[in-house]
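Asker: Sharing a model prediction with you, sequence too.
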Amino acid sequence: MKKGPRLLVSTVIFLIILAGAVFAAMLVTERKSSYEKNASFFQEAKADHLDVLFIGSSHVINGINPLVLYENYGITSYNLGGHGSLLQESYWQLIRALQYCKPDYVVVDAYMLEKNYKYLDKCYEDTPEDERKTSIEQLHLNMDAYPLSRLKIAAINDLIEDKDIRNQFLFNFIVYHDRWKELEGSDFKRLTGTMNTNSAMGAEMRYLVKTDVDEYPQCEEGQVLDEHTVGEEYLMKIIDECQRDGIGILVTYLPFSAETKDQIAANTAEAVAERYGVPCINMLKEDGIIDEATDLNDHGHLNVNGATKVTNRIGEWFSQNADLADHRGDGDYSKWDELAADFHEELDDMLLSGNDIRCELNLLMRDDVSSIVYVNTESEAFHDEGIKHLISRLSGTDGIEMASATEGPYILIKDAAYGKYEACGMETIENAATAMGELTYIPIEKNFRLLYPSSDEEVNYLYDDTHYDEDIQILIYDNNSGEILTHLYYEPEQTEYVSTK
């Protein structure tokens, strides 16, 4: 072969290898969060398995659980919410998603409707620089997973003003190329196709419990925003898009500790929906959906119990107002059954770990959990309003308050099959039917109490030489066999309870 052709072939091979190396470097160095969150969306959209799309901010990510919606109502959905997503980003998230599927319904949450700036890299004039950077960084979660296209370019041009920042989203190797020092083994799984992906159809459940309730002045009935905002404009565009495409639309305002401005924004969302003749569920106005002292992870986000309640509220609305297929039992949707089972396993793991007392008491509220909660005489818990409220919700009575008046002790037996038994102060419980067999409880004195099988007084479930003086004990047992799955102990440390298991 002559030198010229040989050189040409060598050059082509070199360029192919170089391009492959650069491409591999791009895959490895990219942050994986967007791909992890959205991988199942592309798979389920391709299989035409998505009846509902949820869009909105982190209120949606943490507040809507597609696996609960499937398990309880048979409805398949994907949570496309993004952390910090304003309604203009939710609009573009929807437009991009509709390139891959056409759902029967779109549910859009109108949180941050009052925001009145267009570009995420500009915000308001007095917005701190770190908040601007966070706004830009959060956009990557929803944006990175979508390939470069004219639609993606249009979205970036509409959301970002600075051309250099735009390039970071269109060619994100620009922003990720220096991640070499951060790389972990999981980063290389993108090359092998074994990367971990979101197992809750885009949702992210939170488990902590905020028990102190924030209170804000109520806005006037029907009060709406004084100005037409960018957020309102994009909510209208989302509704327009769905109506034009023949897609059902439901507007929501999910519950949290809402400030007055949030209440006004929620009213405005209702007004926009009414103007378009579309339904709106303003959950700030609906009593009984959540308990702010048990169902919030923090001021603005629901925890897993709150998300379940809100998801069920939406599921009920669909069952009454929409003709959506029930896919439960359909072999084509077996993946959904597997993911729902994985979610229950995650709940069980959190329950049995018992690291946080408030999280633990909240998870005990599940109907399928059998447990025993004991609070020692003179426990600090009798002066902790948050813990008392959680126990009161668990028991369904004010027994913990009665015990508190006399400094205890207190016990609650909650059996999934046989019901609940409660004793306050020096009250006893005799022959309580449970999956563990019949149980008898007798308080003797501080740090000494009896809880034993009625047939075997030699056993005492509430006494252990190394844990005799802990403030709180929690036993969780199997609903069928009665086997004790875990025995948790808690004692106060400064202002919080810690596990001493």
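Answerer: Done, it's in. Numbering: from 1, shown residues only.
Asker: C-alpha from now on. contacts and neighbour counts both.
Answerer: Noted.
Asker: OK, contacts around His383?
Answerer: By CA atoms under 8 Å, 6 or more residues apart in numbering, the residues touching His383 are Ser404.
Asker: And it, how far from Ala405?
Answerer: Using CA to CA, to the nearest Å, His383 is found at 10 Å from Ala405.
Asker: just Arg179 next, same as before
Answerer: Where Ala405 is concerned, Arg179 sits at a distance of 58 Å (CA to CA).
Asker: same check, this time on Thr434
Answerer: Distance from Thr434 to Ala405, counting by CA to CA: 28 Å.
Asker: Who has more neighbours out of these two?
Answerer: Thr434 (23 against 12; other CA atoms under 10 Å).
Asker: if I read this right, the more buried one contacts Lys420, doesn't it?
Answerer: No: counting by CA atoms under 8 Å, Lys420 is not a contact partner of Thr434; they are 9.2 Å apart.
Asker: so where does Ala19 fall, helix or strand?
Answerer: helix 3-29 (DSSP states H and E).
Asker: Now do the helix or strand following that helix: which elements does it pack against?
Answerer: Sequence-wise, the next helix or strand downstream of helix 3-29 (DSSP H and E) is helix 33-46. When contacts are defined as 3 or more CA pairs under 8 Å, 6 or more residues apart in numbering; DSSP states H and E, helix 33-46 sits against helix 129-143.
Asker: and the helix holding Ala19, which residues are buried?
Answerer: Neighbour counts over helix 3-29 (16 or more other CA atoms under 10 Å) mark Ala25, Met26, Leu27, Val28, Thr29 as buried.
Asker: Thr29 and Val175: what is the separation?
Answerer: 10 Å.
Asker: now do Pro128
Answerer: To Val175, Pro128 is 21 Å away according to CA to CA.
Asker: More neighbours: those two, which one.
Answerer: For Pro128 versus Val175, neighbours defined as other CA under 10 Å are more numerous around Val175 (15 against 10).
Asker: follow-up on the earlier one: relative to Phe169, which of the buried residues of helix 3-29 is nearest.
Answerer: Set against Phe169, the nearest of the buried residues of helix 3-29 by CA to CA is Met26 (13.1 Å).
Asker: What distance do you get for the residue nearest to the closest one when sequence neighbours are not counted to Val22?
Answerer: The shortest distance from Met26 to any non-neighbouring residue, by CA to CA, 6 or more residues apart in numbering, is to Phe173 (5.8 Å). According to CA to CA, Phe173 and Val22 sit 10 Å apart.
Asker: ok, and here's another one to check against it:
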Amino acid sequence: MKRKLILTLKTILFLILLGGVLCTVMLVTERKTSYMKNKDFFEEAKKDHLDVLFLGSSHVINGINPIDLYEDYGITSYNLGGHGSLLKESYWQLIRALDYCKPDYVVVDCFMMDRNYDYIDEMYEETPEEFRQAAISQLHLNMDAYPLSKLKIAAVKDLVHDPDIQKQYLFDFMVYHNRWNELEQKDFQRLTGTSEYNMLMGAEMKHELEGSISYDYEYDTAARLPEHTVCEEYLMKIIDECQRDGIGILVTYLPFAAEPQDIQSANSAGDIAAQYGVPYINMLQMEDIIDPKADLSDPGHLSSTGAKKVTDCIGKWLSENTDLKDHRGDAEFSKWDELSAGYDKEVRDREISYRLLTTQLNMLTLGDVSAALYLTEDSPALQDPWFRHLVSNLTGTDKIEEAGRDHQQYFLLMDRASGNIYEAVGYEPVENMDTSMGQMTYIPIEKKFRLLYLTSDENNNFLYDDDHLEDDVQLITYDNNSGEMLSHIYCESSHNYEIEE
């Protein structure tokens, strides 16, 4: 009897140890992207800190920044957008999220509402296999973080047809158990709870730009989808669910370089919103909301500056049309202040220094630092319409166009503390410029020699360095308040605006 008891205890202990080892292996090998994106959702939902949930595709995950929304309006939110997420997945994302919190408002974007198929693993007959595989992989981002439940099983079965593929989401160890060769330090940090995670409440910002984006479509207000789609049906389900639960809803169509089917989708989304009596913001029709050459990271996705503009548009609407609380200054929401400070530092760092001059120039529009820019008369950047546009977007003038047209050197000093902007073309001097560094003077002498100095210190020339005579662009940044110089960037613009570290 005693031996039997000992054997039983040993068996139980072995099974406990085996279970612990398996759990550890599962945690280590699991792809961390879903955990990293959703960690704060579960924590903030538990605290009842989420007033707004954002639903949609990568247009949402890259296009709406909850940290900017909090910093400018005090509204707390979470970005539940997912790469490649159709409205069908947005519906299930909402249903899963409602198991953890009840927001005051839901904002749902309608990109890809023209898609008319039931399962992401089948799509259309003519869909390339790599597209199907990409959709199967992308679904893990929003799915893996949620524990196995009847609700998760229902979602997976509605989104995926193949039973074998369904198992990837219900028992994701099947997919990740062979990741041993890919493991990094962050995989093991999951065990201690110290691994990295998303610091933007689910959003992901794209800072870099693409200079060759066409955005010259003509909006056709009469265009509609030719048939009722699966995604239209799930937009209706999302609205139904919100109205049934007493949750406010805002339907959107975020801006990008749209194609004809997108315009059809946007108009059809407006019809559905009108049918249900819910508000709709169609940003494809709002010509001035973004600058395509500065606010798109690629034809389909907003840059961080574009996301700030779109977030501000939604923030204004929410502040004017709802009674959502302003949580700024409330000690209970101190984490949001910490995340806000962290993101502000990230933005400021990119304004001071970044590996691409074009990105750095565009980030300077956010106004956290002051800057001086100089281009030689033979600079290739002066003959680049996109670069000239970025400078004009920064200054609000077209002075640089004159420099490009006449092949003349160009100088800009933009002092954020005083609000003064000084520009010069050719051999035009600018004296006694008021800046937070003190009064400054700019005097061009010859092609490779020009002066920029504090009026009180003529011996210190900021725009000359023997080691950088061949660089045709110089960018200096300095602190708005103290005048402390933060960076001095030299660049050969013919090298795709790449800045040497």
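Answerer: The structure has been received and is ready for your questions. This one's a predicted model, so the numbers in the text were calculated from it and none came from an experiment.
Asker: what sits against the residue nearest to Met26 of structure 1?
Answerer: Taking CA under 8 Å, 6+ apart as the criterion, Phe173 of structure 1 is in contact with Met26, Thr29, Glu30.
Asker: check contacts around the second one.
Answerer: For Thr29 of structure 1, the set of contacting residues under the criterion of CA under 8 Å, 6+ apart consists of Phe173, Tyr176, His177, Asp178, Arg179, Trp180, Leu183, Asp187.
Asker: what do you get for the first one?
Answerer: Contacts for Met26 of structure 1 (CA under 8 Å, 6+ apart) come out as Phe173, Tyr176, His177.
Asker: Also Glu431 of structure 2?
Answerer: Shown in contact with Glu431 of structure 2 (CA under 8 Å, 6+ apart): Met440, Thr441, Tyr442, Ile443.
Asker: Next: Pro255 of structure 2.
Answerer: Counting by CA under 8 Å, 6+ apart, the residues that Pro255 of structure 2 touches are Met283, Leu284, Ile290, Leu302.
Asker: And the helix or strand Ala269 of structure 2 falls within against structure 1, how far off on average?
Answerer: Element membership of Ala269 of structure 2, judged by DSSP H and E, is helix 260-276. Following the fit onto structure 1, the mean deviation recorded for helix 260-276 of structure 2 is 0.8 Å by mean CA distance after the TM-score superposition for structure 1.
Asker: counterpart of that helix in structure 1, which residues?
Answerer: Aligned using TM-score structural alignment, helix 260-276 of structure 2 spans residues 260-276 in structure 1.
Asker: Now find how far off-centre that stretch is within its chain.
Answerer: Put simply, stretch 260-276 of structure 1 sits 24 Å off its chain's centre (CA atoms, centre = their mean, to the nearest Å).
Asker: doesn't Glu196 make contact with Lys186 of structure 2?
Answerer: Yes: using CA under 8 Å, Lys186 of structure 2 is in contact with Glu196, at 6.8 Å.
Asker: Looks like Ile238 of structure 2 contacts Tyr91 (just checking).
Answerer: Yes: Ile238 of structure 2 is within contact range of Tyr91, at 5.5 Å (criterion: CA under 8 Å).
Asker: packing partners for the helix or strand encompassing Gln93 of structure 2?
Answerer: Using DSSP H and E, Gln93 of structure 2 sits in helix 87-97. With contacts taken as 3+ CA pairs under 8 Å, 6+ apart, helix 87-97 of structure 2 sits against strand 52-55, helix 150-159, helix 230-245.
Asker: In CSV, list those along with distance to Lys309 of structure 2.
Answerer: Putting those into CSV (distance: least, CA to CA, whole Å) gives the following:
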stretch, distance to Lys309 of structure 2
strand 52-55, 16
helix 150-159, 33
helix 230-245, 25
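Asker: okay, the ones you listed, which one's buried deepest?
Answerer: Comparing the helices and strands packed on helix 87-97 of structure 2 by mean neighbour count (mean count of other CA atoms under 10 Å), strand 52-55 comes out on top with a mean of 26.
Asker: which residues touch it?
Answerer: Against strand 52-55 of structure 2 from outside (CA under 8 Å, 6+ apart): 60, 75-81, 90, 93-94, 103-109.
Asker: Phe411 of structure 2 belongs to a strand?
Answerer: Yes: membership of Phe411 of structure 2 in a strand is supported by DSSP: H, G, I helix; E, B strand; the rest coil.
Asker: tell me the contacts of it?
Answerer: Ala372, Leu373, Tyr374, Leu375, Glu423, Ala424, Val425.
Asker: List the buried residues of stretch 407-418 of structure 2.
Answerer: Neighbour-count burial for stretch 407-418 of structure 2, with 16+ other CA under 10 Å as criterion, is recorded at His407, Gln408, Gln409, Tyr410, Phe411, Leu412, Leu413, Met414, Asp415, Arg416, Ala417.
Asker: one step back: so the helix holding Gln93 of structure 2 matches what in structure 1?
Answerer: With TM-score structural alignment as the criterion, helix 87-97 of structure 2 aligns to 87-97.
Asker: By how much does that stretch deviate from structure 2 on average?
Answerer: Following the fit onto structure 2, the mean deviation recorded for stretch 87-97 of structure 1 is 0.3 Å by mean CA distance after the TM-score superposition for structure 1.
Asker: so Leu339 of structure 2 touches Ile67, yeah?
Answerer: Yes: if you go by CA under 8 Å, Leu339 of structure 2 and Ile67 touch, sitting 7.1 Å apart.
Asker: hey, what's in contact with both of these two?
Answerer: By CA under 8 Å, 6+ apart, the residues touching both Leu339 of structure 2 and Ile67 are Leu200.
Asker: And these two? Which one has more around it.
Answerer: Between Leu339 of structure 2 and Ile67, Ile67 has the larger neighbour count (other CA under 10 Å), namely 29 against 17.
Asker: From Gly82 of structure 2, how far out is that one?
Answerer: 18 Å.
Asker: quick revisit: could you dump the buried residues of stretch 407-418 of structure 2 to JSON lines with distance to Ala155 of structure 2?
Answerer: Formatted as JSON lines, the buried residues of stretch 407-418 of structure 2 follow (distance: CA to CA, whole Å):
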{"residue": "His407", "distance to Ala155 of structure 2": "61"}
{"residue": "Gln408", "distance to Ala155 of structure 2": "62"}
{"residue": "Gln409", "distance to Ala155 of structure 2": "61"}
{"residue": "Tyr410", "distance to Ala155 of structure 2": "58"}
{"residue": "Phe411", "distance to Ala155 of structure 2": "58"}
{"residue": "Leu412", "distance to Ala155 of structure 2": "56"}
{"residue": "Leu413", "distance to Ala155 of structure 2": "56"}
{"residue": "Met414", "distance to Ala155 of structure 2": "53"}
{"residue": "Asp415", "distance to Ala155 of structure 2": "54"}
{"residue": "Arg416", "distance to Ala155 of structure 2": "51"}
{"residue": "Ala417", "distance to Ala155 of structure 2": "53"}
